[in-house]
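*Asks:* No sequence on hand, only this structure:
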């Protein structure tokens, strides 16, 4: 029985009360009946406890006894402390993106019980894993979730070093420009397809498979570029259609002031980004007398020389997010594009219902965006995105240690940086000043902003880049186990290659 309800109130005396009553009897020579009356404990219960309690507990200073008090849970395999350790291990494994499935947890619990040499049901030996009843009881304090697929680059890219450098650069830019929140912009692209993800519907009971009409099996992508500022305003959107040539009729029904372009892939390219920059300058009215700050992601289409020169001439300072960090740092990703996709799906459902027998095309996407965009790109959503990413108001201490845990298991971008740092610190009898010969724009800054960076700025120490984990922590043990498995695989592959060569 997995959810047995307690039918008696007996055996609920707290452990510290039992120990206090036992000390009254043993140390103060009080009668068992008198101590039981004073502490509201049955005489027979207190007498049984006195037979089990040890002298170390009686004469010690601990408030809680180690001797069991009350009813012991039947067939409890692990103690409460052991279950707590297992729970912490599972949570830390999930924090570093190496979470365990229910089947893996049951297998791990069985192997751990064998190693601890504790008593467990015979069915565990038969199935080589813990039972479903044990797992159902154990999982009550946890949750089974469907994880989001996260690439190794994203897990290792979001680390203290990259995020710290970004906020350091942002602080320098804000100090130099002295601009308000109305002049801080974020631009990003997203994809709008002709096949929506249908909303939930009400259907007949007993039918698990219920359909909803869509235009096609697979949709065609149209890129939508949006720019917003920290005050909650936005400029008209920019569309990129998957066609060879752009025609004005493609923007029929689009939000007022929209612009567009076309290429075979429908993705943002360098020449289209230059056109978007002109669209941005036109609607923001920025200039060298009225500078603005523009946040971009690290896509190569945003780093063309012509585009950065044009932005520099019009008083736009570009600061890019670290690679694979936009899911945490980009305001549009945090609070705008999620609601936008939801409203687009709802608008597509309405269009399909209003046009039975017709298929949606890429020329209908601007009309869909015109319906969905006002509900998603509200000042409340925009300002919430800037606030939660701490881009504005500025706050470089927003992310907790747990959010950086996935990077501890890899730290791939930081290893080479640490080696270069050690090489730079080697003593040199004839030091020479460092002169930067590369004038090309670097990821993370525009050509304009690169002028205010210090070329001799030394990188932090290795311990600052990757601080050592505390001893005996579950996450360190997880990473150690992963490294051991990787080392064993490497040695096995080497042995196979040697045997083949022989």
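*Replies:* On my side now, so go ahead. Remember, it's a predicted structure, so these values are computed and weren't measured experimentally.
*Asks:* Only C-alpha atoms from now on, for both contacts and neighbour counts.
*Replies:* OK.
*Asks:* so residue 169 is in which element?
*Replies:* helix 160-177 (DSSP states H and E).
*Asks:* which helices and strands does the next helix or strand after that helix pack with?
*Replies:* Once helix 160-177 ends, the next helix or strand along the chain (criterion: DSSP H and E) is strand 184-193. Secondary-structure packing of strand 184-193 (3 or more C-alpha pairs under 8 Å, 6 or more residues apart in numbering; DSSP states H and E): strand 221-229, strand 292-296, helix 331-335.
*Asks:* If we use 7 Å, what do you get?
*Replies:* strand 221-229, strand 292-296 (3 or more C-alpha pairs under 7 Å, 6 or more residues apart in numbering; DSSP states H and E).
*Asks:* just the angle between it and strand 292-296, please?
*Replies:* If you take axes from the mean of the first three to the mean of the last three C-alpha atoms, to 10 degrees, strand 184-193 sits at 40 degrees to strand 292-296.
*Asks:* what's the angle between strand 184-193 and strand 221-229?
*Replies:* Angle of strand 184-193 versus strand 221-229, following the same axes, to 10 degrees, is 160 degrees.
*Asks:* doesn't residue 298 fall inside a helix?
*Replies:* No. Checked against DSSP: H, G, I helix; E, B strand; the rest coil, residue 298 lies outside a helix; its state is coil.
*Asks:* For burial, what's the neighbour tally of it?
*Replies:* Number of residues near residue 298 (other C-alpha atoms under 10 Å) recorded here: 20.
*Asks:* try this one side by side with the last:
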């Protein structure tokens, strides 16, 4: 313990405190001891903590949080750390604070530019699966007695022939500061060329195969103007996209790989191992059937793991890209950017870069870094930390930080609150309320986050697409890799036959559903037409009914009018006959004759005129029959 701390502890047991004797006993200054004991001054550590933006506990929590994010492959940026500090303290820090802060903790924290990597790849870095993968590889290599000179890794790499990688350069600082220098110039030609490359565990490699981008699918002579068949061995082909496909992958297997590796395998009597990624041009039934039939076992890496397990990715392709960029950059320097880079220039740059990258040293180092040869799984499972520049770390605090209590440790929290605060004081009540509120909020947030994670996993399962043919053969016990041995190939064939049968059944079912749907549609169409005809017939019937009703109403109106006219005439003649003294019978006869004449004049003739709409001839109403007198 520090002498001043020991003296302070001794003073706590004295009543009254004797500063002089205690100072002499622990060999410390009396005035310093007195001021410290009376609270007028504090220790250097406490002073630094008081004037610092973050307390020691906050710094420890922030470091722990950064470690947790790093484990998730989500290390924060400087700006994110600034936001974290603001969330913890409520204050914004100056622009250099984060740099100064992590350098203060350089024993546990670092800062560097990191290359982005897909999260699927980081999730695939699973020691459990990797250990199963290495166990399977070791078992199968021993089972098939495969020697290192018969173990190969094959993969493809694409080139945008005029696009360069990032390089460190020397430039005029003034132009850079004022913004005149935007970046390093490049040709920018984005024609795509794919390299099919393969390396052997004994440090050798196979001749490269290049797939040029050409609409016709043919290789042009001008593209190979720098190729010397007598001293250079390479293979060339073309595709509309410049990418590999199933046919080109099979051609490479039969015409490049088999021809150049058969002799080392005692002309095909020994098993060869070809390790590939899960690309469709490498893993299809045609490729696998031919390989197994010719004593070639195919191993497929676990998904999203080639950045860690594949020798070509780990130790060869990156220097190849760097050397290619150097060659193109040198060419641009010579030509001052006045001459465009085309496909006819590619092979010249590529061949130099290929020979620099595909060296025995690089190839052997690539196999070693992936733990395959010499066989050493611990290289991947227990990697050594990278050596860093020695820095003088900040001395750790004299007392190790205590583990913070969990929100579930309610009993311990209550005991500490009882021991340090008063239940009756206003400050004590406020502190207790705050502590319990924060603890409850933390528990609730944990439950909420847990529920959201479950919901997110369920949603991802819904979106999971159907697995490919060989994907279904992956097993967790084998590290999710695929060893396509004859037995596994037979399983793949059976699975393919099953899928084809299911696809046929699905196709037949779809055709039947389509036929039934068309039949139902036709029946519905006929039913619609029948309902239409019925509606039209009903419409005609309604029109006939309306016409008949209108005619009946018209006749009724005419009859009523006729009746009124008769009554009117009767009254008229009745008055006239009374005044003239004519006989009643004579008057009636005259009225009838007059009305009949009027009626015949107004109405069409019964003989000549057309019948009424209902088809009946017009007749004198029955109630006039009593007034008709037969006159001879």
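*Replies:* Here it is on my side, so go on. This is a predicted model, so every value here is computed, not measured.
*Asks:* Report the TM-score for the pair.
*Replies:* TM-score for the superposed chains, counting by TM-score structural alignment, normalised by the length of structure 1: 0.67, backed by 389 aligned residues with a C-alpha RMSD of 3.9 Å.
*Asks:* Quick one: closest of the helices and strands packed on strand 184-193 of structure 1 to residue 259 of structure 1.
*Replies:* Closest approach to residue 259 of structure 1 among these (C-alpha to C-alpha): strand 221-229, 9.9 Å.
*Asks:* Now the closest one: buried residues?
*Replies:* For strand 221-229 of structure 1, the buried set under the neighbour-count rule, 16 or more other C-alpha atoms under 10 Å, comprises 221, 222, 223, 224, 225, 226, 227, 228, 229.
*Asks:* could you measure the residue most central in space within structure 1 against residue 74 of structure 1, distance?
*Replies:* Central residue of structure 1 (C-alpha atoms, centre = their mean): residue 403, 6.5 Å from the mean position. With distances taken as C-alpha to C-alpha, to the nearest Å, residue 403 of structure 1 is found 39 Å from residue 74 of structure 1.
*Asks:* Trace residue 191 of structure 2 over to structure 1, please.
*Replies:* Mapped onto structure 1 by TM-score structural alignment, residue 191 of structure 2 lines up with residue 220.
*Asks:* can you pull the contacts of that match?
*Replies:* Contact analysis of residue 220 of structure 1 by C-alpha atoms under 7 Å, 6 or more residues apart in numbering lists 193, 194, 362.
*Asks:* Matching the first one against structure 2, which residue comes up?
*Replies:* Residue 193 of structure 1 is assigned residue 160 in structure 2 as its aligned equivalent, the criterion being TM-score structural alignment.
*Asks:* What's the local residue count around its match?
*Replies:* 14.
*Asks:* quick one: contacts for residue 601 of structure 2?
*Replies:* Residue 601 of structure 2 sits in contact with no residue, where contact means C-alpha under 7 Å, 6+ apart.
*Asks:* mind checking what it lines up with in structure 1?
*Replies:* Counting by TM-score structural alignment, residue 601 of structure 2 has no partner.
*Asks:* tell me which element residue 601 of structure 2 is part of?
*Replies:* Residue 601 of structure 2 belongs to helix 584-602, assigned by DSSP H and E.
*Asks:* What of residue 276 of structure 1?
*Replies:* Element membership of residue 276 of structure 1, judged by DSSP H and E, is helix 270-284.
*Asks:* pretty sure residue 187 of structure 1 contacts residue 293?
*Replies:* No. Counting by C-alpha atoms under 7 Å, residue 187 of structure 1 sits too far from residue 293 to count as a contact (10.8 Å).
*Asks:* Between the two, point out the one with more neighbours.
*Replies:* Shown here are residue 187 of structure 1 and residue 293; by other C-alpha under 10 Å, residue 293 has more neighbours (24 against 19).
*Asks:* ok, that one - contacts?
*Replies:* By C-alpha under 7 Å, 6+ apart, residue 293 of structure 1 lies in contact with 183, 184, 185, 316, 317, 318.
*Asks:* Quickly note the distance from the last one to residue 303 of structure 1.
*Replies:* Spelled out, that is residue 318 of structure 1. In terms of C-alpha to C-alpha, residue 318 of structure 1 sits 10 Å off from residue 303 of structure 1.
*Asks:* And the strands in the stretch 301-450 of structure 1?
*Replies:* With strands called from DSSP state E, counting those that start in this stretch, the stretch 301-450 of structure 1 shows them at 316-320.
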